[in-house]
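got a predicted model here, sequence first, then my questions.
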Amino acid sequence: MATPSDKLAASLEILKQLQNEGVVAIRSSQLSRTHRERLLHSGFIIEVIKGWYVPARPDETQGESTAWYASFWVFCSSYLTERFGKEWCLGPEQSINLLTGDWTVPRQLIVRTPKGGNKPLSLPHQTSIFDIRVELPPASDMEMRDGVRLYSLAAALIAVPPSAFQAHPLALRTALAMVRDASEVLGRLLEGGHSTIAGRLAAAFRSIGSEQIANDIAGAMSAAGYTINETNPFTDAPQARVSPLGPSPYINRLDMTWQGMREQVLIYFPRPPQARPEKNAYLRQVDEVYVTDAYHSLSIEGYRVSTDLIERVRSGAWNPDSHAADRNHRDAMAARGYWQAFQRVKQSLASILDGKNPGSVVQQDHGAWYRELFAPSVTTGILRPADLAGYRSGAVYIRRSKHVPPRHEAVRELMPAFFRHLRDEPDPAVRVVLGHFILVYIHPYFDGNGRMGRFMMNAMLAAGGYPWTVIPVEKRGGYMAALEAASVEGDIVPFAQFIGWLVEGTTSPS
């Protein structure tokens, strides 16, 4: 007679078969009622709407959002295709977000379809789909990205309303910089007689330095008999030079994000001490804070470590061959890795306190920090040696966050650009706040990004003469909320204030 474990294993086999076929949005017809109820009860799937499910982790707490956010785009594309076939696409503004590399989960996904019901469909965690009954653009004006039907770049730039340039200037400037030649938009402008839009786009291209494209649009429209009045749709001052025909949209977005956020950091983060710290005294203070730092940093990541374990690791009294005596082997490996990485970070601090460029030092050394962080887990077989190879080679999702980190192909473009900013940034406060935030925004590793971000923050604090600063686990909620505001809403102020409060030793309100 089959045991409950045997029955669950049988259901998991069915789920595994679906996942092996690439199925993320699971329809009720793809699972028998018995398997479906068993998997639901055990927490291996969650119901999105009636008749639709996505995989989940049974160890996630009730109401956890991670499985939903990780499945959002695949679910929406599967559901919309099941409902509307090929007769749907996202609106032009959300198409531009995805085309420029921003896959943040939106609060409401606006879908255009001639079969729309003009009403919202509620989805988990305050998200929704709103299908608008409207004709689709021509097939030549649409494209597919990872199963999501979008406006093409040129068609989206023509279709977006003027208000989009004021509401989403970073995305629109990034999109404009992706246009390589005026011919990409001119055909549509001429065919539709879009003289007003042509004037708006010509001025927008001119504002980002694409003079040739702007001149070609204005010249071609005038030659066709249209009167062109160029009106710049952007109302803000650009914070960074966009590089048409140059870097990828990811790098343009990073450059503009850095320049835009730095102005806010300069306002809200405390000014650095005027005196440069003495190296040996500073490193002694860092040693003194190690136990506290390790406890809180590891606890933020969900590891259950005690100060006793941390002390044994530091003193060398910890024996990896007797790990069974510790409550959790994985936690013990994390504690040992943190100790090893901490020692390597201190070497970087010594170089920085000797006056070397902090951006150059961390670019050279951060790979060694990461390898030390996970070396004990590799040695004991928890991780594979390949896990120390470096930046991630696949997708990664942040627990409970709507922010979807850039594709792994983009990470190899973004990390050199990130270190370029750290090298060139003249202000210590900006290096502190954006050094941490941008690293975790890129999320270059499968694991350890939070710990690496806090190491990066403290290396930049040392460069500015600020003290090594611990983020308490008791403040985890405020810390994660501030990072979420910066990642999803582009608002760096809460994060700059949060870190600033800790650096000054004052109590934050969160």
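Ah, there it is.

going forward, measure contacts between C-alpha atoms and count neighbours the same way
Fine.

mind listing residues that contact stretch 223-230?
190, 193, 195-196, 198-203, 218, 221-222 (CA atoms under 8 Å, 6 or more residues apart in numbering).

that one spans what distance, first to last residue?
One end of stretch 223-230 sits 16 Å from the other (CA to CA, to the nearest Å).

list the buried residues for that stretch?
By neighbour count on 16 or more other CA atoms under 10 Å, the buried set for stretch 223-230 is Y226, I228, E230.

likewise stretch 339-351?
Applying 16+ other CA under 10 Å to stretch 339-351 flags W339, Q340, A341, F342, R344, V345, K346, S348, L349, A350, S351 as buried.

next one: stretch 110-120
Here stretch 110-120 shows I110, V111, R112, T113, G116 as buried, counting by 16+ other CA under 10 Å.

any idea which helix or strand comes after the strand or helix carrying the first one?
Using DSSP states H and E, the secondary-structure element containing I110 is strand 108-113. Once the chain leaves strand 108-113, the next helix or strand it forms, by DSSP H and E, is strand 119-123.

next one: that next one to chain centre, how far?
Here strand 119-123 is found 25 Å from its chain centre; the criterion is CA atoms, centre = their mean, to the nearest Å.

quick revisit: nearest to R431, of the buried residues of stretch 339-351?
L349 (14.5 Å; CA to CA).

so who does that closest one touch?
Contacts for L349 (CA under 8 Å, 6+ apart) come out as L283, A459, A462, A463.

go on, E372?
So E372 contacts G337, Y338, Q340, A341, R344 (CA under 8 Å, 6+ apart).

which secondary structure element contains the closest residue to it other than its chain neighbours?
Sequence neighbours aside, A341 is the residue nearest to E372 in space, at 4.8 Å (criterion: CA to CA, 6 or more residues apart in numbering). Element membership of A341, judged by DSSP H and E, is helix 329-353.

flag every buried residue along the host helix or strand of N252.
Element membership for N252, per DSSP H and E: helix 249-268. Buried residues in helix 249-268, counting neighbours by 16+ other CA under 10 Å, are found at 249-262, 265-266, 268.

what about the strands in the protein?
For the chain, applying DSSP state E gives strands covering 26-27, 45-49, 52-55, 89-90, 108-113, 119-123, 127-133, 142-145, 148-151.

gap between the fifth one and the chain center?
It stands for strand 108-113. From the chain centre to the centre of strand 108-113 is a distance of 23 Å (CA atoms, centre = their mean).

does anything pack onto that strand? Which helices or strands?
Here strand 108-113 touches strand 89-90, strand 127-133, going by 3 or more CA pairs under 8 Å, 6 or more residues apart in numbering; DSSP states H and E.

then the second one?
Under the contact definition 3+ CA pairs under 8 Å, 6+ apart, strand 45-49 sits against helix 33-42, strand 52-55.

take a look at this one as well, against the first:
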Amino acid sequence: MPNELLSKALLELHELQQRGNIFKSEDFSGKNLTYLKKAGYLQSIIRGWYHQSYPAQNDGDTTTWYAGYWEFVSKYLENRFNGEYSLNPEASLLLHTKSSIIPKQVVVITKKGALGKVELVHGTSLFIYPEKKSFPQEVTTLNGLNVMSLEASLCKVGKLFYQKNQNEIEIALSMIKDVSSILHVLLNRERMDDATSRICGALKFVGREADAMRIKKNYETATFKQVSLVNPFLTSEPILSPSRERNPYALRLQVMWRKYRLTVMEVLEEYDLVEQERQKLLAEMDEKYQADAYHSLSIEGYKVTLNLIDKVTNGEWNPEKNSQDNETRNALAAKGYYLAFEAVKETIANVITEKKSMSHSLSAEHHVWYQKLFEPSIVSGLLEAHHLAGYRNHQVYLQGSKHVPFPKEAIVDAMEVYFELLEEEENPLVQAILGHHMFGFIHPYMDGNGRMARFVMNALLVSSGYSWVIIKVEDRNEYMQCLEEASVDGDIESFARFLLGEVAKSSISHKENNN
């Protein structure tokens, strides 16, 4: 293909991208669509619809599809139904509570049309069905999509959803300050007896008995039917504590932490881990640096040799005088890792000697670690200085993961809650495991989140009397799968077992070296 033709096609693509990353065939003029598809800049979703891609992207890579997933759903449904649709109660509620997971299927209710399933790419789909007589009344717009209101969603989801998604129901209830809006939905519909019982039972379960009784009495007065308050969940205690918090992102972190810590504590009972002398663990860090740098950088895809790490450590890496020490991405990453490692070590030393709180020190100093991690890339001109300004100011998507990190506007508040949860946690091993996972879950920076999460974990471990853990690149697949299960499936057990196993091995090695 002549470069001139592709260049013109890319110019048109660039102009279209000002409106998003999902396109229809008719958006392109001439043969530009053909050129862009052939070059790998566009991938087909369904006939006539495309999402942005990259030539180097593998066929099974879901990153660009997940990045454009909700944009496609919004544009496709609007184009096909001209606004006369709504997502079903389950999908609506998950969007209201800011679920971070890309669903395999979205169910859509329409005012007209036929029942049908639309197969998309990478195992995703839309299931569409008409409800001409009972189309949802309480429809609102959220992120460009027609959804049922939060209150209507709570009233319409069924018994199984309550049982399987207790996290989401508790978050949704916490977002509603005044239950008048729930009453309005319940009294504006027929046959809402079961829904009223579920909601009243759920409100009582989470400690809002006065609200439960208000709905019960009003509903009974209006309908002349008795309402029983039955716990709709499969557990006997709520996950969230009573709070004035209304931010769904903050609520999600709280519910995750309180749910996950119970699992970690159960797994922890299987391990006999004893705290070691902290000063010895601190002194041992220098011995672990080379292997830690090699494996941590390799996990992130950098090609770093032990020789390069030695040169950086000994101050022999000098790209100005030695042409072989050129300012490559790998070399700059190695230098940045060394500077960050030294900063982490200094933080740990201060916490140990001055008997400070590590969670408090993390809140104050994690930006310093991040700055050191990318300082060489800034100095070299590879990155612009604004990258060190703080948390990310763009949305990020994780390669191969169904988890979508929080949007940029939620990061500051999310990190504030994150450090509050760290501070409140009494068990240092729970701190380390959930501190690692939650940091990656929030993904506060544009890059370096994996390295930062492992630094956080190890800072919490060493300052509490446990040996520095090196996660080996050979274990990368298991490590990443455990993280995915925790982020997407809501199951922290595998990740807890993986990390506690590494802590146990590291502790044994420490004891052998000090005998």
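Thanks, I have the structure now. This one's a predicted model, so the numbers in the text were calculated from it and none came from an experiment.

list just the nearest of the buried residues of stretch 110-120 of the first structure to E64 of the first structure.
I110 (24.5 Å).

quick revisit: now render the contacts of stretch 223-230 of the first structure as JSON lines, adding distance to H35 of the first structure.
What follows is these, written out as JSON lines (distance: CA to CA, whole Å):
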{"residue": "L190", "distance to H35 of the first structure": "57"}
{"residue": "G193", "distance to H35 of the first structure": "57"}
{"residue": "S195", "distance to H35 of the first structure": "59"}
{"residue": "T196", "distance to H35 of the first structure": "58"}
{"residue": "A198", "distance to H35 of the first structure": "57"}
{"residue": "G199", "distance to H35 of the first structure": "59"}
{"residue": "R200", "distance to H35 of the first structure": "56"}
{"residue": "L201", "distance to H35 of the first structure": "55"}
{"residue": "A202", "distance to H35 of the first structure": "58"}
{"residue": "A203", "distance to H35 of the first structure": "59"}
{"residue": "A218", "distance to H35 of the first structure": "62"}
{"residue": "M221", "distance to H35 of the first structure": "62"}
{"residue": "S222", "distance to H35 of the first structure": "66"}
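
these in helices, which ones?
Per DSSP state H, helices hold the following members of these: L190, S195, T196, A198, G199, R200, L201, A202, A203, A218, M221, S222.

show me which of those are buried.
Counted by 16+ other CA under 10 Å, these give L190, S195, T196, A198, G199, R200, L201, A202, A203, A218, M221 as buried.

what do we get in the first structure for S7 of the second structure?
With the correspondence set by TM-score structural alignment, S7 of the second structure lines up against A9 in the first structure.

what's near enough to touch that match?
Per CA under 8 Å, 6+ apart, neighbours of A9 of the first structure: none.

list the contacts of the aligned residue in the second structure for S152 of the first structure.
Taking TM-score structural alignment, S152 of the first structure has S149 as its aligned residue in the second structure. Contacts for S149 of the second structure (CA under 8 Å, 6+ apart) come out as S92, L93, E138, V139, T140.

got those residues as a markdown table, with neighbour count and distance to G448 of the second structure columns?
Converted to a markdown table, the contacts of S149 of the second structure look like this (neighbours: other CA atoms under 10 Å; distance: CA to CA, whole Å):
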| residue | neighbour count | distance to G448 of the second structure |
| --- | --- | --- |
| S92 | 28 | 33 |
| L93 | 25 | 32 |
| E138 | 14 | 43 |
| V139 | 19 | 40 |
| T140 | 14 | 38 |
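
of the residues you listed, which ones are shared with the first structure?
For the contacts of S149 of the second structure, the aligned pairs still in contact in the first structure (both residues aligned by TM-score structural alignment, their matches' CA atoms under 8 Å) are S92, E138, V139, T140.

I128 of the second structure: which of those is nearest?
S92 (14.3 Å).

residue in the first structure matching the closest one?
The alignment partner of S92 of the second structure in the first structure, by TM-score structural alignment, is S95.

Provide a list of residues in contact with the nearest residue to that match once chain neighbours are set aside.
Leaving aside its chain neighbours, S95 of the first structure sits nearest to L150 (5.2 Å; criterion: CA to CA, 6+ apart). If you count contacts by CA under 8 Å, 6+ apart, L150 of the first structure has them with C89, L90, G91, P92, S95, M142, E143, M144.

now render the kept ones among the contacts of S149 of the second structure as a markdown table, adding distance to L173 of the second structure.
Shown next, in a markdown table, are these (distance: CA to CA, whole Å):
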| residue | distance to L173 of the second structure |
| --- | --- |
| S92 | 14 |
| E138 | 17 |
| V139 | 19 |
| T140 | 18 |
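
what is the most widely separated pair among these?
Longest span within those, CA to CA: S92 and E138, 11.3 Å.

what's in contact with stretch 232-250 of the second structure?
96-98, 159, 162-163, 166-167, 170-172, 174-176, 198, 201-202, 205-207, 251, 254-255, 258-259, 406, 410, 413-414, 417.

how about stretch 457-467 of the first structure?
By CA under 8 Å, 6+ apart, the list of residues contacting stretch 457-467 of the first structure from outside reads 272-277, 345, 348-349, 352-353, 358, 362, 428-429, 431-433, 435-436, 468-469, 503.

now intersect those with the helices, please.
Filtering these for membership in helices, criterion DSSP H, returns 345, 348-349, 352-353, 358, 362, 428-429, 431-433, 435-436, 503.

rewinding a little: ok, the contacts of L150 of the first structure vs V23 of the first structure, which is closest?
Using CA to CA, these come closest to V23 of the first structure at M144, 17.9 Å.

what sits closest to the closest one if chain neighbours are left out?
The nearest residue in space to M144 of the first structure (CA to CA, 6+ apart) is L150, at 6.0 Å.

K37 of the second structure contacts Q43, correct?
Yes - between K37 of the second structure and Q43 a contact is recorded at 6.5 Å, counting by CA atoms under 8 Å.

let me know the closest of the contacts of L150 of the first structure to I300 of the first structure.
S95 (35.2 Å).
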